[in-house]
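**Student:** no sequence for this one, just the structure:
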C-alpha cells in the first residue's frame, strides 16, 4: 500500500477551501487536483460512510499519497479537463455536490529537480505535469517560431520584453539546441534587470509551464465541466495563484463563462448559472503566508450553482 508523503505538498487555505464546499456526510465530491492529498483527506474526514470522493491527478507521483479508503475514494489518473467524461464513466449521472480545485504547481513539482519546474536547479527542460507524454519545454523552445514564443512570454508570463526574449532564444538555438535549464538561463538572465531577476525568471518559467501543460485551455474545460456536473446548490471552490487563472475563475463564477459576459433577462436581471459565495476574495492569513511561501499569491473563490428557473 502506498505511503502518504507529508512533505509532497502543503495545502493552502485547507480549512477555508473545504469549508467552501459545505460538505454533506452523504454527498458526492470531486477534488480535481489531488497532489499530496491534503484537501482530499480533509473532505474524507467530513464524509460519512455513504459519502463519495473522486480525486483527480495526471501525475503518476501523486498516487503514492492515495489513502486506503476504497469504499469512499476513487482515484482518477487523468487531467481534470476530462472531468465530465470520468464522472459519466463512474456513473455519477445525478450530479455531484461539490468540486474543489487547487490550481498551479505543487510544492513537489518545484522541489523535484528532475522535473524541470524550477530555475533553482540545472535539470532537463521538461515541465510536464504528466510525464508520460506530450511536448517538453525544451521542445517548445527548439521548435516554436519567434512570433509564437513572443506570444507565450507576453500572454502567459506577462513579460514586457517577450519579443526580445524570443529573438534571443531563436538566435541561440540556431547554434545549439536547448536541453537543460542552464541553457535557458544563459540566454535570458542577461536580459533581466537585477532588481527583478528572480521575479522575471519565475514569469519565464510560468509561461513555458502553462504552454507545455495547456493550462488555460484545461482550466476552461474543467470549469465548464464542473458547472455541468454540479447539482443545483452544489459548490465550486477554487484556489488560484496568478492573475491569468484568477481572472478566468472570477469571470466564470460571476457569469458562467471565462469572458465574463453577463446575460440579462427582459427586466435587466443578471442571468448566471453560478452565485458567488464570497464576493471578497479569501487570502491566507499572515501566519500562513510566513510558514508556507506558496500561499502568498493564493486567492480562494467559492460559488454555488443556482437552480434553473422554469419558464
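**Tutor:** Right, received. Where do you want to start? As the structure is a prediction and not an experimental result, all values here were calculated from the model.

**Student:** For the rest of this, base every contact and every neighbour count on C-alpha atoms.
**Tutor:** OK.

**Student:** Roughly how far does residue 213 sit from residue 291?
**Tutor:** 28 Å (Cα to Cα, to the nearest Å).

**Student:** ah, wrong one, I meant residue 101
**Tutor:** Relative to residue 291, and taking Cα to Cα, residue 101 is found at 22 Å.

**Student:** okay, the two: which has more neighbours?
**Tutor:** residue 101 (23 against 11; other Cα atoms under 10 Å).

**Student:** Find the helix or strand that the more buried one is a member of.
**Tutor:** For residue 101, the host element (DSSP states H and E) is strand 96-102.

**Student:** by contact count, what packs against that strand?
**Tutor:** strand 28-31, strand 230-240 (3 or more Cα pairs under 8 Å, 6 or more residues apart in numbering; DSSP states H and E).

**Student:** helices or strands next to the shortest one in the packing?
**Tutor:** For strand 28-31, the contact count by 3+ Cα pairs under 8 Å, 6+ apart identifies strand 52-56, strand 96-102 as packing neighbours.

**Student:** what's the following helix or strand after the shortest one?
**Tutor:** What it means is strand 52-56. That would be, after strand 52-56 and using DSSP H and E, strand 73-76.

**Student:** buried stuff in that following strand?
**Tutor:** 73-76 (16 or more other Cα atoms under 10 Å).

**Student:** Please identify which pair of the residues you listed lies farthest apart.
**Tutor:** 73 and 76 (9.7 Å; Cα to Cα).

**Student:** Quick check: neighbours shared by those two?
**Tutor:** 54-55 (Cα atoms under 8 Å, 6 or more residues apart in numbering).

**Student:** what residues are up against residue 275?
**Tutor:** 253-254, 303-306.

**Student:** deepest of the helices and strands packed on strand 96-102, which one?
**Tutor:** strand 28-31 (a mean of 26; mean count of other Cα atoms under 10 Å).

**Student:** Return the list of helices and strands in contact with the helix or strand just after it.
**Tutor:** Following strand 28-31 in sequence order, the next helix or strand is helix 38-46 (DSSP H and E). For helix 38-46, the elements it packs on are helix 14-19, strand 52-56, judged by 3+ Cα pairs under 8 Å, 6+ apart.

**Student:** between the ones you listed, which one is nearest to residue 245?
**Tutor:** That would be, of the helices and strands packed on helix 38-46 and by Cα to Cα, helix 14-19, which comes in at 16.8 Å.

**Student:** What residues sit buried inside that closest one?
**Tutor:** 14, 17-18.

**Student:** one more structure, for comparison:
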C-alpha cells in the first residue's frame, strides 16, 4: 500500500494512468473535458464522504480507480491525509475527471506510518466495486453507511445524475435539490424549509419568509432534478436559512451545526451561509445519525450543501 501514496501537485488528478493537470479556480467545473493524450469526453464525478463509522468513530478515506488515487492529496512523508467525514472532493464547482463506462472503484482508509512508539496502521478497504458513468455527464457520488444498529457497518455508494444544463433555462435563477442521506432517518422523512433573509448594507432587513419547502424526503430520497428559486441579490451577502424538520413538524430537528443549536444552516458563523446566486446550482443534503453516536451530540443530523456549478 505504501507505494500508492505518491506525491502530486495540487489538483493533479490521475485518471487510469492519464494525468490531467487542471486549475482549482472557483470557475473551473472541469466540463467539457479537455482532450489529453488522446482521451476525450470524460465523465465528471464529485465525491462526498457521508458515512459515519462504527460506534461513531469517524475516519478519513481516499478513492482509487485501479491503483490510481483520484481524491485528496497524496504525501510521501508524515501522516497521509484523506477526505474527512462530511468532506467533498474536489472543491466546490469542480469535478474529478473519470474515464467513462464501468470502471473499478475502491475506497480505502489512509495508511498511517509507523512511529517510534506505534506500528504502522495499514489501509483498510471499506468499499470495493465499480462506478458506472457516461461520457460528458456529471455525477455526485455519496459514500453512505448502514444504520448504527447494523454491526459491522456496510458501506455503499449513492450516485446522482447532475444535469447542469438546467441553469441555461433561466440564468437569472438559482437551482437547488434536496437529498436525505441519514440512514436511520425518520420513516416519514424530512421537510426542508428555505427561509429568505436579506440584509443590504445600510438597509432594514426584509422580513424573513419561507420561499420553498421539500416535504417527506426519506433516506436516499429526493428528486435528483434541480428546481429554480429566487437568487440572492449580488450585493446581499446574508444567506438563506435552511431548516430541517421531521415531516409534518413545525419544529427544527435538534442538533448542532456550525455553532448553532438547531439543524439550521444560517449566516452564522461567517462563511457557513447558503447564499444562492443567479446561474448557480446547488445540492442541499442532510447527513448524520438520528440520536447521534457515540453520544447525543456527536454525528447528529446536520444540513450541508454542495455547489455543483
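**Tutor:** All right, it came through fine. Given the structure is predicted, the values throughout are model-derived calculations rather than measurements.

**Student:** After superposition, what is the TM-score?
**Tutor:** Here the TM-score for the pair of chains, by TM-score structural alignment, normalised by the length of the second structure, is 0.24; 135 aligned residues with a Cα RMSD of 6.8 Å.

**Student:** picking up where we left off before, mind checking which of the helices and strands packed on strand 28-31 of the first structure is nearest residue 185 of the first structure?
**Tutor:** Among those, strand 96-102 sits nearest to residue 185 of the first structure (Cα to Cα), with 28.9 Å.

**Student:** State the next helix or strand along the chain beyond that closest one.
**Tutor:** helix 107-111.

**Student:** coming back round to it: in JSON lines: the helices and strands packed on strand 96-102 of the first structure, plus distance to residue 96 of the first structure.
**Tutor:** Putting those into JSON lines (distance: least, Cα to Cα, whole Å) gives the following:
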{"stretch": "strand 28-31", "distance to residue 96 of the first structure": "5"}
{"stretch": "strand 230-240", "distance to residue 96 of the first structure": "5"}
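
**Student:** so which of these gets nearest residue 55 of the first structure?
**Tutor:** Closest among these, using Cα to Cα: strand 28-31, at 4.7 Å.

**Student:** and residue 47 of the second structure, what is it in contact with?
**Tutor:** By Cα under 8 Å, 6+ apart, the neighbours of residue 47 of the second structure are 88-90, 140-143.

**Student:** Quickly name whichever of these is closest to residue 244 of the second structure.
**Tutor:** For the contacts of residue 47 of the second structure, the nearest to residue 244 of the second structure is residue 142 (19.4 Å; Cα to Cα).

**Student:** Just list the residues touching the closest one, thanks.
**Tutor:** Per Cα under 8 Å, 6+ apart, neighbours of residue 142 of the second structure: 47-50, 157-159.

**Student:** ChimeraX command to pick out the buried ones of these?
**Tutor:** Here is the ChimeraX command that selects the buried residues among the contacts of residue 142 of the second structure (16+ other Cα under 10 Å):
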select :47,48,49,50,157,159
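
**Student:** Now, the contacts of residue 142 of the second structure that are in strands?
**Tutor:** Counting by DSSP state E, the contacts of residue 142 of the second structure place 47-49, 157-159 in strands.

**Student:** which pair in those residues spans the largest distance?
**Tutor:** 49 and 159 (12.2 Å).

**Student:** export the helices and strands packed on strand 28-31 of the first structure to CSV and tack on distance to residue 219 of the first structure?
**Tutor:** What follows is these, written out as CSV (distance: least, Cα to Cα, whole Å):
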stretch, distance to residue 219 of the first structure
strand 52-56, 14
strand 96-102, 10
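
**Student:** Quick check: which of the helices and strands packed on strand 96-102 of the first structure is nearest to residue 110 of the first structure?
**Tutor:** strand 230-240 (16.6 Å).

**Student:** Regarding residue 218 of the first structure, what is its secondary structure?
**Tutor:** Judged by DSSP: H, G, I helix; E, B strand; the rest coil, the three-state class of residue 218 of the first structure is helix.

**Student:** my bad, residue 255 of the second structure
**Tutor:** Per three-state DSSP, residue 255 of the second structure ends up strand.

**Student:** If you drop the residues flanking it in sequence, what lies closest to it?
**Tutor:** With sequence-adjacent residues excluded and distances taken as Cα to Cα, 6 or more residues apart in numbering, residue 255 of the second structure is closest to residue 262, at 4.8 Å.

**Student:** The one you found and residue 241 touch, don't they?
**Tutor:** No: between residue 262 of the second structure and residue 241 there is no contact under Cα atoms under 8 Å: 11.5 Å.

**Student:** Residue 53 of the first structure contacts residue 74, correct?
**Tutor:** Yes: between residue 53 of the first structure and residue 74 there is a contact at 6.3 Å, judged by Cα under 8 Å.

**Student:** For stretch 149-159 of the first structure, which outside residues touch it?
**Tutor:** 141, 160-166, 200, 203-208, 210-211, 244.

**Student:** what's the closest of the helices and strands packed on strand 96-102 of the first structure to residue 111 of the first structure?
**Tutor:** Here strand 230-240 is closest among these (Cα to Cα), at 19.8 Å.

**Student:** Output the contacting helices and strands for the closest one.
**Tutor:** Other elements packing on strand 230-240 of the first structure under the criterion 3+ Cα pairs under 8 Å, 6+ apart are helix 14-19, strand 96-102, strand 299-305.

**Student:** all strands for the stretch 201-311 of the first structure, in order.
**Tutor:** 230-240, 263-264, 270-271, 274-276, 299-305 (DSSP state E, counting those that start in this stretch).

**Student:** mind putting the ones you listed in a markdown table, distance to residue 43 of the first structure included?
**Tutor:** Formatted as a markdown table, the strands of the stretch 201-311 of the first structure follow (distance: least, Cα to Cα, whole Å):
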| stretch | distance to residue 43 of the first structure |
| --- | --- |
| strand 230-240 | 12 |
| strand 263-264 | 34 |
| strand 270-271 | 31 |
| strand 274-276 | 21 |
| strand 299-305 | 16 |
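
**Student:** quick one: the residue nearest to residue 255 of the second structure and residue 302 of the second structure, what's the gap?
**Tutor:** As judged by Cα to Cα, residue 262 of the second structure and residue 302 of the second structure stand 9 Å apart.
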